[in-house]
Structure formats: structure tokens, C-alpha cells
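S.K.: model this:
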Amino acid sequence: MLSIATLLLRSRRPLKSPTKVSLWKEIKDQLTRFDVYRQRPILCIAVWNFIYGIAYAILLFSFSFYGTSIGLTRQQGSIVTTVQSVAQCIGRPALGYISDKMGRTNSTILFTFFIALITLVYWIFITTYSQLMGFGFLAGFTMGINWVNFTPLIADVLGGGPELVAGVAFVTVTGGIPLIPAEIMALKLKRTGDVDKPFLWCQIFVALCCIVGGGALFPFREWKISRMFTGRRRILQAKLDKGEEPLTELELKRLDRYNRLLKPSLGNYVLRTLYPIKA
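M.R.: Sure, this is the predicted structure:
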């Protein structure tokens, strides 16, 4: 079906490049932008998207199987999956709005860890249809955070233009790989026989993927905050060097704080990573 859809696509521009470079060479150049792929912030996003993608796929496809494991009918499991999909339709725009308000990096880390939390304290203990419906809606509302924010996060690093195209392609391709075996892994982790909580290992695995994936974004947050502080320090230092207008007491305190936080040390690295600011 994807092959048919691809053949029906129309190009957004003529296949002849205005730069006299062939289309295939442009594609090859985009696929070999190792200068983009090697950047530490891009690698952090790719690792997060890769690991979290496993948890996302398991959550997306496991509710029907889980429903039958606790005594529900397949129809009830299918309804829970539908509720989850409806919740994603509502949740993705809402997640975008929340990300604009509290910062894309902050919200991405927060909701990735939130899914780990509700998996451990909610999903593991579900035994009824109504409980599974509630979890399906809550998980569906929040689990699309990767699709909402991975492109804006890449844009924070690369801006626009060909570099953004290459960065998005890299993160998309690498993030698509774990989606293929994820549900097979979940079913292999299912405990067989007459056991309580047959999906326990699978649920713990989902939570661990979210925790490790969210943790991969902490170096990205440190990088972003370092860049913010460096820019602000440069502005204040330039104003101080010109001497045309003296810095206020508040600006001097800020300049001193930026100088201290930007010093290379493990303690400052941790402070930058956890600094309470919109990022």
C-alpha cells in the first residue's frame, strides 16, 4: 500500500534542479550529510527517538492483546485501541501548545518520563475494562510527543534549509527501525502459562525504554541552555565593553551568573542540565 501511495505522489517542484544538479545527486547528497549526523545534539535526538519508538509502538499495538489477557473480549480490546487513537488526535495539538508554553525540550523530557510513570503505577495494575479505557486515553493523549517535537527539536539545532531536511531524514530513518520489531519483542516478553500479570516484563520494558530515552535528552538540554546562556552573556558583555550605557545591578548579576555557569566543570554541567528555564 505504501508503494502504491508513493507512486501516486506529486513532486512539489520540477524534477529538473534549477542549480543544474541532478535530482539523484541531490538525494545522494542529503543521505550523506555526515556533518549533520555527527552533531551531538542531533545524535541525542536520534537516540531518544530510537529508544522511545520501541515503547511507542508497544503501547500503540498491545492494548488488544493485553485486554484479552485480563479476560476482556477482542471487541473490547479494539475499542480501547480506538479510544487511544482518538486521544492522540486530541493530544497531539495539545502537546504542541504545551510545548510552546513550557519549552519543547522540557515538555519532551517530561512527557517521556510521564509515560514511564503511568506504565509502572497504572498499567501494571489494570484488571478491568474501565481501567484499561482510562489508561488508553491517558497514554494516547501523551504518547505522540515524539511526532510532535522531534522536528522542532532538530530545527533548534540546524535552523532551516537543506540541513534541516537532512537532520529530519536521519532521525526519521533511524527512528523507524525499532518500530518494525517492537511488537514482536513485546509478545516475546509475554509470560506464558497460568501466571498473574502476563505482560509484566513487557510493561517494565516499556517503562525502561521511556526512562532511558528521556535520559538521552539531558545532554541535549544542557547544550541548548549553554547556547542560550552564551548568547545572553555575549549581549551583556558587548554592552559592558562599549561603555555607552552602564549595566544595571540586575544585569551585572546575570552576567556574573552566566560566567559562573558556563565554566567547564562537572558541577556546572549538571546545573546547566537541570537549570529551571524554558528550553
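S.K.: all contacts plus neighbour counts: C-alpha atoms, from now on.
M.R.: Noted.
S.K.: run the chain-centre distance for the helix or strand hosting V171.
M.R.: For V171, the enclosing helix or strand under DSSP states H and E is helix 162-176. Mean C-alpha position of helix 162-176 versus that of the full chain (Cα atoms, centre = their mean, to the nearest Å) differs by 13 Å.
S.K.: give me the contacts around that helix.
M.R.: By Cα atoms under 8 Å, 6 or more residues apart in numbering, the residues outside helix 162-176 that reach it are 30-31, 33, 36-37, 42, 45-46, 49-51, 53, 151, 154-155, 158.
S.K.: 10 Å instead, please
M.R.: Surrounding helix 162-176, the residues in contact under the criterion Cα atoms under 10 Å, 6 or more residues apart in numbering are 26-27, 29-37, 39, 42-54, 146-147, 150-159.
S.K.: could you do stretch 149-159 as well?
M.R.: Under the criterion Cα under 10 Å, 6+ apart, residues 36, 39-42, 45-46, 48-49, 92, 95-96, 99, 104-105, 107-108, 146, 160-161, 163-169, 171-172, 220, 223-224 lie in contact with stretch 149-159.
S.K.: quick revisit: C-terminal to the helix holding V171, what's the next element?
M.R.: Going down the chain from helix 162-176, the next helix or strand is helix 182-189, by DSSP H and E.
S.K.: immediately after that following helix, which helix or strand?
M.R.: Sequence order places helix 200-215 as the next helix or strand after helix 182-189, per DSSP H and E.
S.K.: I'd like the next helix or strand past that next one.
M.R.: Helices and strands here follow DSSP H and E; after helix 200-215, the next one along the chain is helix 218-242.
S.K.: buried ones in that next one, by neighbour count?
M.R.: Within helix 218-242, the residues that count as buried by 16 or more other Cα atoms under 10 Å are 218-226, 229, 233, 236-237, 240.
S.K.: need those residues in a markdown table with distance to G140, can you?
M.R.: Shown next, in a markdown table, are the buried residues of helix 218-242 (distance: Cα to Cα, whole Å):
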| residue | distance to G140 |
| --- | --- |
| F218 | 24 |
| P219 | 27 |
| F220 | 26 |
| R221 | 25 |
| E222 | 29 |
| W223 | 30 |
| K224 | 28 |
| I225 | 30 |
| S226 | 33 |
| F229 | 36 |
| R233 | 41 |
| L236 | 44 |
| Q237 | 47 |
| L240 | 51 |
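S.K.: another for comparison:
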Amino acid sequence: MTESKAAFSDKDDERDHDSLAPGNSPLKSVNRTPGTKAHIDTEKHPVPQREQKESPPPPPPPPPFPLHLLRLHMKKKTAATGGSYGVFLAHYLATNTFPGAGALDYAFVGSLSISCAMLVSPAATWTTRVYGTKATLFIGIAFETASLIGASFAWAIWQLFLSQGICFGIGMGFLFVGSVGIVPQWFTTKRSLANGFATCGSGLGGLIYSLAAGAMINSIGLAWAFRVLGILALAVNSICAILLKDRNKIIGASQLAFDVKLFKRPEYFLLNMYGFFSLLAYVVLIFSLANYARTIGLSASQASVISAVFNLGQALGRPPIGYFSDGIGRINMAGLMTFFSGLFALVIWIFARSYGVLIFYAILGGTVAGTFWATVAPVAAEVVGLKHVSSALNLVWLFIVLPSTFSEPIALEIVAGTGSYLGTQLFTGFMYMAAAACMLLLRGWKIGELDEIARLKGESVDQIDVVGTETEENDAMAKAAGRRSIVQNFA
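M.R.: Sure thing, here's the model as predicted:
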């Protein structure tokens, strides 16, 4: 998102100019003097200095590589351990590790880790506001390390629920919420690309930890595999937490946990439904691919490779998704890539009966499977405006708790009831398609909103800031016009 001159107002500084497609005209410098609604071009009619608000200085040029490296390492270690649960799940199902536990029990362990991570987001936001980012990160590190060490001593399924499920999820949630907003604070342009590089850490980590977890389980046993992962979680995340630096105070970032009034907006509800359907499909893929590989006759090591390649696909896919979002539009990119996720599940995964075809699906499907994570923040900015992004995302995290919890249990129950993975594969594909349909409806709303803003201001649509409309006085009229045109502009 973009640079702004020092004379701009605070609201102009917050606008996301980078969301304009390449080649579009930049916005004019705009200020409003008290008591008037007229738009004044400050380049032609300078406003006296005393009438202008002081704006925070633009972000200093950061050292992007070290910052990305730290955020990527934290994302890699945090999400990767959860992403490698598919390897653990395949091991549990194949060896009956905990007597008396069934497939549904093991499915809930993995699902709980994701849902608990989302559920603690308000608490993590509160600790960030009151105690700072580092405190939030170290709380997450403590929970995550304790969960992995505790899981190494588990001998009953309820202990696995508490350790690898709930405790790990709490730690992952604090680490995720505490670090997710740091990288964008240091960039004034190409924030989607920067976010894409940062989030690809979960894919890289999933690649490494899927292979490592599978190898360690076979060589040193399940208990010591957990302990090694716990030691790594403590060491790597602690180093990253110490070195990471946020700019919350400088930019005046809002850390409000909730703004339930957002649910009165149909467009925001569509964003939440996009996340709901996406998570129903995504959780099935990250947890079930390794077990599916075992059901078609592949070995445990081959199943680990399938899970690793799927995570490699995520690492390769997220940066391009962020990069091209800046050109073709964030909502357009989210809808298109989500559609491809469903298409690949329906036309490739269903027919993947050999190791080679499943490898092909894992890497191709992986590039687009996690589109939600790469696009939800920039899309939320277009839907609610930069001012409300923090609250909007907190509510999104809570909204996706249910699909995160029940997606994998639903998938394994379908397998148990039908005797094959076909029903689960169809379920995954159609959930992605439903998520893509939500993005199409949201696209229709955004087109209507921008058209109305352009009409009211007498400007070209290309000159309108797609995230800055929240600060405009005619915002309510434009959003209402967008809602009336959702179906009209569906395609």
C-alpha cells in the first residue's frame, strides 16, 4: 500500500494506493477545510499549514530481507507444526497408537488446534494492546512448547486432546495474531506481495516438518519426535520474538477486538461466508491427503512426501497470489484462485489413484488451496476500510472456528460411512466452489460501490482508491448502491 506526502491528512495517509492496478492514475491530493464538503486540490490551492493535520511520518525504509526472514521463520515454525498434523494423523490411524480412540477422535485433535487458534484471537489482540507484541509472542511460545512436550508423554486420547489439540492451538493463536500484522506495517507499497512472502513460511515449514516428522517417528519414535519439535519451537520462535519489531505506536494501529456492527453489512457477511466455506475445504486437504495416500496403498514415507509436497505448493503459490492481486484486484484474485482450488479437487484429486498423480495434485492444488490466508486481510481492507480491519479480522477468526473444528471430522465420517474418499473429495471441491461464489457476489458489491463513488465525485473509476472509500463522506451512499447491485454485477 502506498507512500503519501507529509502534507496529506491522516486519512489520506491510511489509504491503500497500491491496490490500484498498474497504469492507473494516482489519486489527487485531497484535503477538506473545516465546515465545507468541497474537494480542494492542494497542489493548485495550498491549504495554510495551520489548517492541516499533522500526519505520522511515512514508514522508514526497513531492511526487508531480515524482517521477512524473521516473520517467515516464525510462520514456518508455528503453522508448519500444525500443518504436519496430517503425518501424525496417518500414523495414528495406521498404528492404533491410543487404544480405544477412533478416526473421529484423531480428527478432532487436529481440528481443535486450528479452532482454538482462532478462538483466542480476541485475547491475543488484548495482550498486544496492553502488554505489547513481544509479550503476546512469548505467551504463544510457552503454550506451544508445553503442548509438544506434553504430547510426548500422552498415553490416552484425552491427553492428546489437551496437549496437541487445545494447548497447541492456543499457542498457535497467540503467535499468529501477535505477528500477522507486523510485515505490512513496514511497507508502503506492494503490501500484498510482502504479505504473500511472509505467509509462504507456513508452506515451507509444512514441507520441512512433514518430512522431518515422518522420518523422526520412524527412527526415534513418536514421543521423541514431539520432544524435538518442542525444543525447536522454543529455540526458533524465541529468537524471532526477540528480534521482531512492530510499529503499532508509530502508526496508531487500532487493537480493538470486536465491532459487531460490521455484521450489519451484507458485504462483510459475504466475506465471512467466504472464510467459512474455504476452511471447510482447506482443513480437509491439509489433514487428509496423507491418510488418503495410505488408503490407496502408498507407504508411510510416501504419505509424508505427499503432505510435504502439498505444503511446498502453498509456499510457491502464495507470493504470486499476493503479487498479482495488486494488478487484477484482490477480490478478483481471491475468487479466481478459490475457484481453481475447487476445480482441481474435482477433476484431479478424485482420479489420483497413483503416487505420481497424487504428487501432481498435491503441488498444483497446494498453490491455490490456501488462497484464503493470503487474501483475507487485503480483501477485508476493501470491504470495511483500513480503519476497521483489525476488528473485522478478529470477527473473521471467530467466524471460522466452527468449520475449523468440524471439517475434518465430517470428512472422516463421510469416509467411514461410504467406504471411500469420493464423498469427501466432492465435499471439498463444492465447498471451494461455494467460497468462490461468495467472492463473485462480493465483487458485484464492490463494482457498484466504486461506480457510485465515481459518479458522486465526477471522476473515473480508475481514480478511486478501492480501500479509501471508507473515509469518504459519501461512503454510506456508495455502499448502499453497491448492495443494490450485488446480483446485477455478479459476473
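S.K.: circling back: among the contacts of helix 162-176 of structure 1, which ones are buried?
M.R.: When burial is judged by neighbour count using 16+ other Cα under 10 Å, the buried members of the contacts of helix 162-176 of structure 1 are 30, 36-37, 42-54, 146, 150-158.
S.K.: tell me if I'm right that E222 of structure 1 and L261 touch.
M.R.: No - the pair E222 of structure 1 and L261 does not pass the contact test of Cα atoms under 10 Å, sitting 11.1 Å apart.
S.K.: which residues are common contacts for the two?
M.R.: If you check E222 of structure 1 and L261 against Cα under 10 Å, 6+ apart, the residues they both contact are N268, Y269, V270, L271, R272, Y275.
S.K.: out of these, who's the most crowded?
M.R.: Using other Cα atoms under 10 Å as the neighbour test, those are led by R272, with 22 neighbours.
S.K.: hang on, isn't it packed against R221?
M.R.: Yes - at 8.1 Å, R272 of structure 1 counts as touching R221 under the criterion of Cα under 10 Å.
S.K.: any idea how far the aligned residue in structure 2 for M228 of structure 1 is from D475 of structure 2?
M.R.: Under the alignment defined by TM-score structural alignment, M228 of structure 1 corresponds to L450 in structure 2. Separation of L450 of structure 2 from D475 of structure 2 (Cα to Cα, to the nearest Å) stands at 10 Å.
S.K.: repeat for A436 of structure 2
M.R.: Taking Cα to Cα as the measure, A436 of structure 2 and D475 of structure 2 are separated by 26 Å.
S.K.: and those two? Which one has more around it.
M.R.: Between A436 of structure 2 and D475, A436 has the larger neighbour count (other Cα under 10 Å), namely 26 against 17.
S.K.: map the more buried one across to structure 1 for me.
M.R.: For A436 of structure 2, the aligned position in structure 1 is occupied by G214, per TM-score structural alignment.
S.K.: okay, now the closest residue to its match other than its chain neighbours: neighbour count?
M.R.: Of all residues not flanking G214 of structure 1 in the chain, I109 sits nearest, at 5.2 Å (Cα to Cα, 6 or more residues apart in numbering). Each residue near I109 of structure 1 was counted by other Cα under 10 Å, and the total is 21.
S.K.: what sits against I170 of structure 2?
M.R.: The neighbourhood of I170 of structure 2, defined by Cα under 10 Å, 6+ apart, consists of 112-121, 124, 139-144, 147, 176.
S.K.: oh sorry, the question was meant for I98 of structure 1
M.R.: For I98 of structure 1, the set of contacting residues under the criterion of Cα under 10 Å, 6+ apart consists of R92, R104, N106, S107, T108.
S.K.: can you find the partner of it in structure 2?
M.R.: With TM-score structural alignment as the criterion, the equivalent of I98 of structure 1 in structure 2 is F324.
S.K.: and its match, how close does it get to T295 of structure 2?
M.R.: Taken as Cα to Cα, the spacing of F324 of structure 2 relative to T295 of structure 2 amounts to 37 Å.
S.K.: what does L148 of structure 2 give?
M.R.: Using Cα to Cα, which is the criterion applied here, L148 of structure 2 is 28 Å from T295 of structure 2.
S.K.: between those two, which has more neighbouring residues?
M.R.: Here L148 of structure 2 and T295 are set side by side on neighbour count (other Cα under 10 Å), and the busier one is L148, at 26 against 16.
S.K.: I'd assumed L222 was in contact with that one.
M.R.: No - between L148 of structure 2 and L222 there is no contact under Cα under 10 Å: 11.0 Å.
S.K.: number of nearby residues for the equivalent of A392 of structure 2 over in structure 1?
M.R.: Under the alignment (TM-score structural alignment), A392 of structure 2 pairs with G167 of structure 1. The local packing of G167 of structure 1 (other Cα under 10 Å) involves 26 other residues.
S.K.: do I184 of structure 1 as well
M.R.: 11.
S.K.: can you check the one 4 residues further on too?
M.R.: One way to gauge burial is a neighbour count; for K188 of structure 1, by other Cα under 10 Å, it gives 13.
S.K.: excluding chain neighbours, give the residue nearest to the most centrally placed residue in structure 2 in space.
M.R.: Most central in structure 2 under Cα atoms, centre = their mean is W373, positioned 2.2 Å from the mean C-alpha point. Computed as Cα to Cα, 6+ apart, the closest residue to W373 of structure 2 that is not its neighbour in sequence is T199, at 7.6 Å.
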